[in-house]
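Engineer: below is the structure, and that's it, no one-letter string:
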């Protein structure tokens, strides 16, 4: 279906975007389902991380998480093989070791990370 295209819409109406073969398998304009899964994962993780930081007494000013979704062809066809999250934050008074430990805890607590 290299000529197909469509529109994805969230049930809440908060997002609507076009997609096509080119936006999914090449570098064409639009979005794709895998990109939306990555965005959901980044958002869920950021919320879990912010909650864990706050509960540990380190209220964040800002958390920024980006997701890199690896969509590759394997023995069973195309699929998401890995999602890498990169997170930065403005968290006053926290040391790097505590930041990393709480990030690992958030990874275990994030519902999308568990999927």
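Structural biologist: Received it, and whenever you're ready, just let me know what you need. Remember, predicted model here, so these are calculated numbers, not experimental data. Residues are numbered from 1 along each chain as shown.
Engineer: okay, CA-based contacts and neighbour counts for the rest of this
Structural biologist: Will do.
Engineer: so in this structure, which helix runs the longest?
Structural biologist: helix 33-55 (DSSP state H).
Engineer: in it, what's buried?
Structural biologist: Neighbour-count burial for helix 33-55, counted by 16 or more other CA atoms under 10 Å, picks out 34-35, 37-39, 41-46, 48-53.
Engineer: does the residue lying closest to residue 32 once chain neighbours are set aside fall in a helix, a strand, or a coil region?
Structural biologist: The shortest distance from residue 32 to any non-neighbouring residue, by CA to CA, 6 or more residues apart in numbering, is to residue 24 (5.2 Å). Secondary structure state of residue 24, per DSSP: H, G, I helix; E, B strand; the rest coil, is helix.
Engineer: one more structure, for comparison:
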């Protein structure tokens, strides 16, 4: 088992607030995020972009390992995940993550590649997470 952390801090509330997001590894350190980075294109990041990066990287690695298990030893894979956020009543819902991948794998048929890619999509840990139980422990500080 491995565990990894991500953290976020938000100062102020609503549209006027500003936040910073970090990863435990330091890959992101106090990256700005907030209403303007999420909806107005301001510099920084947003949760959907981070989910997209996580999904694209997880799927790409899962596909790489699946191709290796199928006997392929050379190639390259590039994936983009486009995560869609839609207005839902008074809030928002992430409605989809569209994976678009291009691979170069010498000697594989398209039929075999499609089957392996479909399996990797279903079985990569982030695909599973997007359907996982989510727990919450919330504490209101004084």
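Structural biologist: Structure's in. What do you need? In this text, all values refer to a predicted model and were calculated from it rather than measured experimentally.
Engineer: circling back to that earlier point, and the longest helix of structure 1, how far from structure 2 on average?
Structural biologist: Superposing on structure 2 and averaging over aligned pairs (mean CA distance after the TM-score superposition for structure 1), helix 33-55 of structure 1 comes out at 0.6 Å.
Engineer: residues in structure 2 aligned with that helix?
Structural biologist: Aligned by TM-score structural alignment, helix 33-55 of structure 1 falls on residues 47-69 of structure 2.
Engineer: residues near residue 92 of structure 1, how many?
Structural biologist: Per other CA atoms under 10 Å, the neighbour tally for residue 92 of structure 1 reads 10.
Engineer: residue 21 of structure 1 now?
Structural biologist: 17.
Engineer: from residue 85 of structure 2, how far out is the aligned partner of residue 82 of structure 1 in structure 2?
Structural biologist: Under the alignment by TM-score structural alignment, residue 82 of structure 1 pairs with residue 96 in structure 2. Distance of residue 96 of structure 2 to residue 85 of structure 2, computed by CA to CA, to the nearest Å: 8 Å.
Engineer: which one is the aligned partner of residue 125 of structure 2 in structure 1 nearest to, not counting chain neighbours?
Structural biologist: By TM-score structural alignment, residue 125 of structure 2 lines up with residue 111 in structure 1. For residue 111 of structure 1, ignoring the flanking residues on the chain, the nearest one in space by CA to CA, 6+ apart is residue 44 at 7.2 Å.
Engineer: for the residue nearest to residue 32 of structure 1, give me its contacts.
Structural biologist: For residue 24 of structure 1, the contacting residues are 31-33, by CA atoms under 8 Å, 6 or more residues apart in numbering.
Engineer: A strand includes residue 8 of structure 2, no?
Structural biologist: Yes: secondary structure of residue 8 of structure 2 (three-state DSSP): part of a strand.
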